[in-house]
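# no sequence on hand, only this structure:
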């Protein structure tokens, strides 16, 4: 409306938008290559869905920054950064796991972006991103389960009693005086092992370029 004062983007909002632009431009490159080589007819639609999300995000961020008269980041591009004629580097099951892990990361990132955002349209945008990423995580998890590829984190014996921490340096005892790992430590170690294994495999493929 005429006379309305446009609230400028905060440093946090600008930083988050730039970071997401770069991440999504990289995702478009990677997912386009994955889609070009995909053979599994159940996994291929999930790659297409994930790719379309990244393209939509790039379009929306570009519109926001353009309206604010801010420069558009120099992101990654298929023309400059991808060789679509390169040999197939990854199995479709790897790609499915990759998308699932990236969705997990996205859930954390977008939740943080919502907390960093103040302006109404930016908050709404990231809340939409969070909803989309929840759908992507759900779809990829269900497909991993269907194909017998989902690896669950370790289970613990049933707890029979409550124990209280009595030492001030409880968290450091695992490195000195040994104690059993607590549930959150087991889960974090398992998640880190999964991400590291996926990262090693991805970098091994990229290094062949």
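Great, that's in hand. Computed from a predicted model, the values in this text were never measured in an experiment. Residues are numbered from 1 along each chain as shown.
# from now on I want contacts and neighbour counts done on CA atoms only, so please keep to that.
Fine.
# mind jotting down where the helices sit in the chain?
11-37, 44-67, 78-81, 92-116, 120-146, 183-206 (DSSP state H).
# Serialize those helices to CSV and add fields for mean neighbour count and distance to residue 160.
Listed next are those as CSV, based on neighbours: other CA atoms under 10 Å; distance: least, CA to CA, whole Å:
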stretch, mean neighbour count, distance to residue 160
helix 11-37, 18, 45
helix 44-67, 17, 42
helix 78-81, 11, 55
helix 92-116, 18, 32
helix 120-146, 17, 31
helix 183-206, 13, 15
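# out of those, which comes closest to residue 170?
helix 183-206 (12.5 Å; CA to CA).
# against that first model, consider the following:
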């Protein structure tokens, strides 16, 4: 009996292509980080994250080659100067891995559930487990160092309540209602994401040789900081603490 093995679907190709680009970026970002990181608690986490990305790169390359699909042109050694000075603090590399692993858990969950081929689903299941374990490791190290930013704390509910009419949506269009816990969680995550992005851009803009690229990155930093401040102001209006910024994570290189 010949087993039917259909070609990769559009969603499978898209998810694998995106993963390849992201993992090649992470690999070389962390490669440079390992030239400088000295903290004995942080270094193993960075090494583990880099090894995970390298494994994914090999798997996608092998699968695409087998399917006759060109391997994407991801990030390579030509995109990084390993002799460049340290751009970010050791702790910021934890924040980077924390952010990327959180995104990876969400992405690989979607990737698995939009894939049909059993070999692709198995691959994404493995990646999901790997990334979930990486997230636990980095979260534990950040907790031990007091650098893990928790979602805002709110009072526990005292009773069960239900939405009875469409006026619940007036929180967006009319009189403002209190934020829901889900809205607070998403706002806080957006604040974190924007400040991680802002810090990355600040570091990269310091070593960009092109004035045009530096200007482009400065614009990105302004957008990230503005969005972070808008989200923070929404929480402050509700007397809810917003996550802190981490601009000091960029070195003076």
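Alright, I've got the coordinates. As the structure is a computational prediction, the values presented were derived from the model and not from experiment.
# how alike are these chains, TM-score-wise?
In this superposition the chains share a TM-score of 0.94, using TM-score structural alignment, normalised by the length of the first structure; 207 aligned residues with a CA RMSD of 1.4 Å.
# just to revisit the earlier point, can you list the helices of the first structure in a markdown table and add distance to residue 170 of the first structure?
Putting the helices of the first structure into a markdown table (distance: least, CA to CA, whole Å) gives the following:
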| stretch | distance to residue 170 of the first structure |
| --- | --- |
| helix 11-37 | 36 |
| helix 44-67 | 42 |
| helix 78-81 | 48 |
| helix 92-116 | 27 |
| helix 120-146 | 34 |
| helix 183-206 | 13 |
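# tell me which of these sits nearest to residue 155 of the first structure.
Closest among the helices of the first structure, using CA to CA: helix 183-206, at 8.9 Å.
# and that closest one, which stretch of the second structure?
Using TM-score structural alignment, helix 183-206 of the first structure corresponds to residues 181-204 of the second structure.
# once you drop chain neighbours, what's closest to residue 183 of the first structure?
Nearest residue to residue 183 of the first structure, sequence neighbours excluded (CA to CA, 6 or more residues apart in numbering): residue 156, at 7.6 Å.
# what does the one you found align to in the second structure?
Per TM-score structural alignment, residue 156 of the first structure is aligned with residue 154.
# burial of its match, as a residue count?
11 (other CA atoms under 10 Å).
# how far away is it from residue 228 of the second structure?
20 Å (CA to CA, to the nearest Å).
# give me the mean distance between the match of helix 183-206 of the first structure and the first structure.
For stretch 181-204 of the second structure, the mean deviation from the first structure after alignment is 0.8 Å (mean CA distance after the TM-score superposition for the first structure).
# end to end on stretch 152-162 of the second structure, go ahead and measure it.
Terminal residues of stretch 152-162 of the second structure lie 23 Å apart, using CA to CA.
# how close does stretch 95-107 of the first structure sit to the second structure?
Counting by mean CA distance after the TM-score superposition for the first structure, stretch 95-107 of the first structure comes out at 0.6 Å.
# whereabouts in the second structure does that stretch align?
Aligned using TM-score structural alignment, stretch 95-107 of the first structure spans residues 93-105 in the second structure.
# and stretch 119-132 of the first structure, by the same measure?
The aligned range for stretch 119-132 of the first structure in the second structure is 117-130, by TM-score structural alignment.
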